[in-house]
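*Asks:* What follows is a predicted protein model with its sequence.
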Amino acid sequence: MYCVKRIKDDLFWVGGTDRRLALFENAFPIPRGISYNAYLLVDEKTVLFDTVDRAITEQFFENIEAILKGRTLDYVVVNHMEPDHCATLGEIVRRYPEVKVVCNPKTVPIIKQFYNFDIDSRAMIVKENDTFCTGRHTFTFIMAPMVHWPEVMVTYDTTDKTLFSADAFGTFGAMNGNLFADEVNFERDWLDDARRYYTNIVGKYGPSVQTLLKKASALEIHTLCPLHGPVWRKDIDWYVDKYLTWSSYEPEEKAVMIAYGSIYGNTENAANILAGMLADRGVRNIAMYDVSSTHPSTMISEAFRCSHLVIASVTYNGGIFSNMEHFLMDLKAHNLQNRTVAIMENGSWGVLSGKQMREIIGSMKNMTILDETVTVKSALKEDQLAILEGMADAIVRTMNQQ
């Protein structure tokens, strides 16, 4: 049975949700599931904006058939060729053999990599600022390379002021009946997933996102239709402002994230004592994570949110504790920058983790590493509390200076 949502008089959401998938891209936990958004316009010509993941194929085609009511599909616009949005493109072509595929030149080779159908005979190639009329509606196309694949573009409906934004402005999380962001408490229930989606999927490509945001700032946008998550028709500027912050690698909040790697609990204990000292100094926004029990995607997201990071690791096999090293390399891979970092190291004979953590963090852009390093040998001693107090003072001092 079909399940569609009307966005405008002639524009419909024909996507679906998947609550069974455990790992998005086989990498990121999605306990709240994921939505795959596709949109169908019924004008003088019918136009489908992107397709969906194979997991919801049956639902997707039931939705399309319910809206088309026997009409053929004239066009499918491919804004992004990643399989979670184009796994059913081949089936679209099979069911609607006359359909034209609207895409840019970079998209065609990727379609050929995934599919064997003749794309050359049915491709309608568009470039930056090209226009396309379907009857009442006129669309223009804006290239958005590396947000987050090289072929990505977004499509703007100049008639109804709707932006089909590809992976930009998407979020983890399945739909629960409400399609629009103003129908839910987005800041309370969705913002963490939106941040985790952006930082882990798109976060590496901040300059490319900034370029797209600059182009989008010239548009009058009444409706924002991403490929994952709620559709926006109110308070769009609020969400765009989040993207401006995240993509510029500026902290979202004055906050401290403490990430620790501990084997027998001694490094964790030192981290807990530091957190208490920070709280005593008036810091109210403190987040703590055990790198062995927290998925890296959560800590990546929090590192983008917080202004200050405390990295605390035991020495393991002469190096950084393996889960901490993985997290730090992930931070570097996602291009995090502009943070203040404090380092805490531990070891029972050779205390080597601090030097190696400093090297990784120092190789990242615009990272300020505090001089107040704390070195623990096996377990924190009372005579070291003053050193820990000094680290807490330095963190608070630099927070107040920002």
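*Replies:* Right, received. Where do you want to start? Numbers count the residues shown, from 1 in each chain.
*Asks:* contacts and neighbour counts: CA atoms only from here.
*Replies:* Will do.
*Asks:* any idea where the helices of the stretch 201-350 of the chain begin and end?
*Replies:* Per DSSP state H, counting those that start in this stretch, the stretch 201-350 of the chain carries helices over the ranges 206-216, 236-247, 266-280, 296-305, 322-333.
*Asks:* cool, the stretch 1-150 of the chain as well?
*Replies:* 57-68, 83-86, 89-95, 107-114.
*Asks:* which residues sit against the last one?
*Replies:* With contacts defined as C-alpha atoms under 8 Å, 6 or more residues apart in numbering, helix 107-114 is touched by 78, 80-81, 119-120, 123, 151-152.
*Asks:* Got another one to weigh against that:
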Amino acid sequence: MSMNTPGTRIDDIGNGLYRISTPVSPDTVPGGFSFNQYLLVDEAPLLFHTGLRRLFEPVSRAIESVLPLNELRYISFCHVEADECGSLNEFLQAAPRAEVLCGQVAAMTSVADLADRPPRALSDGEALSLGARTVVWLDAPHVPHGWENGFLFEQTTRLLFCGDLFTQPGSEHAPVSDDVLDSSEQMRRTMDYFAHGANTGPVLERLAALQPQTLACMHGSAFQGDGAAQLRKLADRLCGAG
């Protein structure tokens, strides 16, 4: 993709979480679009999503406005796709102590070969301490897409790094919203990116049962509020009840 972007911004959205967002103009993607990464500051700082390879420079500059790039300890993402891990090796080079966090299927099928350093492959439900916070990996094959897909949940602040769930169209978004479902459903009606597998409903209910208070969405605004309600409404839409 040839990027035509007016600028990358970083916003503190609370509890040590920063949203880095790059708008994509309607000249590049009809209607506009956005790519988000999330920086979670702790004793072992974590970057969730790297962004496209061409976005390494603006994203890295945004991170360095908060902490030195070489202090990154973990880099993670939901599944292997250019906008989620396109600049992974550039970040590994800039942060010599950083480890890649991914699911075991992702490590087996792609990441062990693609990444310049061996990944730390997490099993379903495996927890990892970042210091004051603990993250847990959750396998979620084909939800919304990708056999290797999974999510990362931070237990203390009830933060769900939810990747491509709730993908919102448009290039300009507030850092945080109290409703991401309606906008994301408009996007899905235009270009349905869900696999619609038999496990879609159960996976979304598993996420809802965690009662997340923040949904770190990859495209558009992050959500803060009753994340369980948003996830269950999404499940209703996807599974034919709404």
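*Replies:* The structure has been received and is ready for your questions. Keep in mind that this is a model prediction, so the values were computed, not measured.
*Asks:* what's the most distant pair in the contacts of helix 107-114 of structure 1?
*Replies:* Asp120 and Val152 (18.8 Å; C-alpha to C-alpha).
*Asks:* the more surrounded of these two?
*Replies:* Val152 (25 against 12; other C-alpha atoms under 10 Å).
*Asks:* can you tell me which residues contact that one?
*Replies:* 79-81, 107, 143-146, 166.
*Asks:* picking that back up, make a PyMOL selection of whichever of the contacts of helix 107-114 of structure 1 turn out to be buried.
*Replies:* Command for PyMOL that selects the buried part of the contacts of helix 107-114 of structure 1, burial taken from 16 or more other C-alpha atoms under 10 Å:
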select buried, resi 78+80+81+119+123+151+152
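*Asks:* can you list the contacts of helix 107-114 of structure 1 in a markdown table and add distance to Lys214 of structure 1?
*Replies:* Formatted as a markdown table, the contacts of helix 107-114 of structure 1 follow (distance: C-alpha to C-alpha, whole Å):
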| residue | distance to Lys214 of structure 1 |
| --- | --- |
| Val78 | 22 |
| His80 | 20 |
| Met81 | 23 |
| Ile119 | 32 |
| Asp120 | 32 |
| Ala123 | 29 |
| Glu151 | 18 |
| Val152 | 16 |
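*Asks:* List the ones among the contacts of helix 107-114 of structure 1 that fall in strands.
*Replies:* Mapping the contacts of helix 107-114 of structure 1 onto strands (DSSP state E) picks out Ala123.
*Asks:* Nearest to Arg94 of structure 1 among the contacts of helix 107-114 of structure 1?
*Replies:* Nearest to Arg94 of structure 1 among the contacts of helix 107-114 of structure 1, with distances taken as C-alpha to C-alpha, is Ile119, at 12.1 Å.
*Asks:* middle-most residue in structure 2, spatially?
*Replies:* Gly163 (3.4 Å; C-alpha atoms, centre = their mean).
*Asks:* Quick check: the aligned residue for that one in structure 1?
*Replies:* Using TM-score structural alignment, the partner of Gly163 of structure 2 in structure 1 is Ala166.
*Asks:* about what we covered before: who wins for proximity to Asn272 of structure 1 among the helices of the stretch 1-150 of structure 1?
*Replies:* helix 83-86 (40.8 Å).
*Asks:* chain center to the closest one, what's the gap?
*Replies:* Chain-centre distance of helix 83-86 of structure 1: 16 Å, with C-alpha atoms, centre = their mean, to the nearest Å.
*Asks:* now do stretch 129-144 of structure 1
*Replies:* Using C-alpha atoms, centre = their mean, the offset of stretch 129-144 of structure 1 from its chain centre is 26 Å.
*Asks:* same check, this time on stretch 56-69 of structure 2
*Replies:* 17 Å.
*Asks:* Please apply the same query to stretch 202-211 of structure 2.
*Replies:* 17 Å.
*Asks:* Tell me how many other residues surround Asn199 of structure 2.
*Replies:* 14.
*Asks:* swap in Ala271 of structure 1?
*Replies:* Neighbours of Ala271 of structure 1 (other C-alpha under 10 Å): 25.
*Asks:* Please report the distance of it from Glu389 of structure 1.
*Replies:* Per C-alpha to C-alpha, to the nearest Å, Ala271 of structure 1 is found 12 Å from Glu389 of structure 1.
*Asks:* and what of Met1 of structure 1?
*Replies:* 63 Å.
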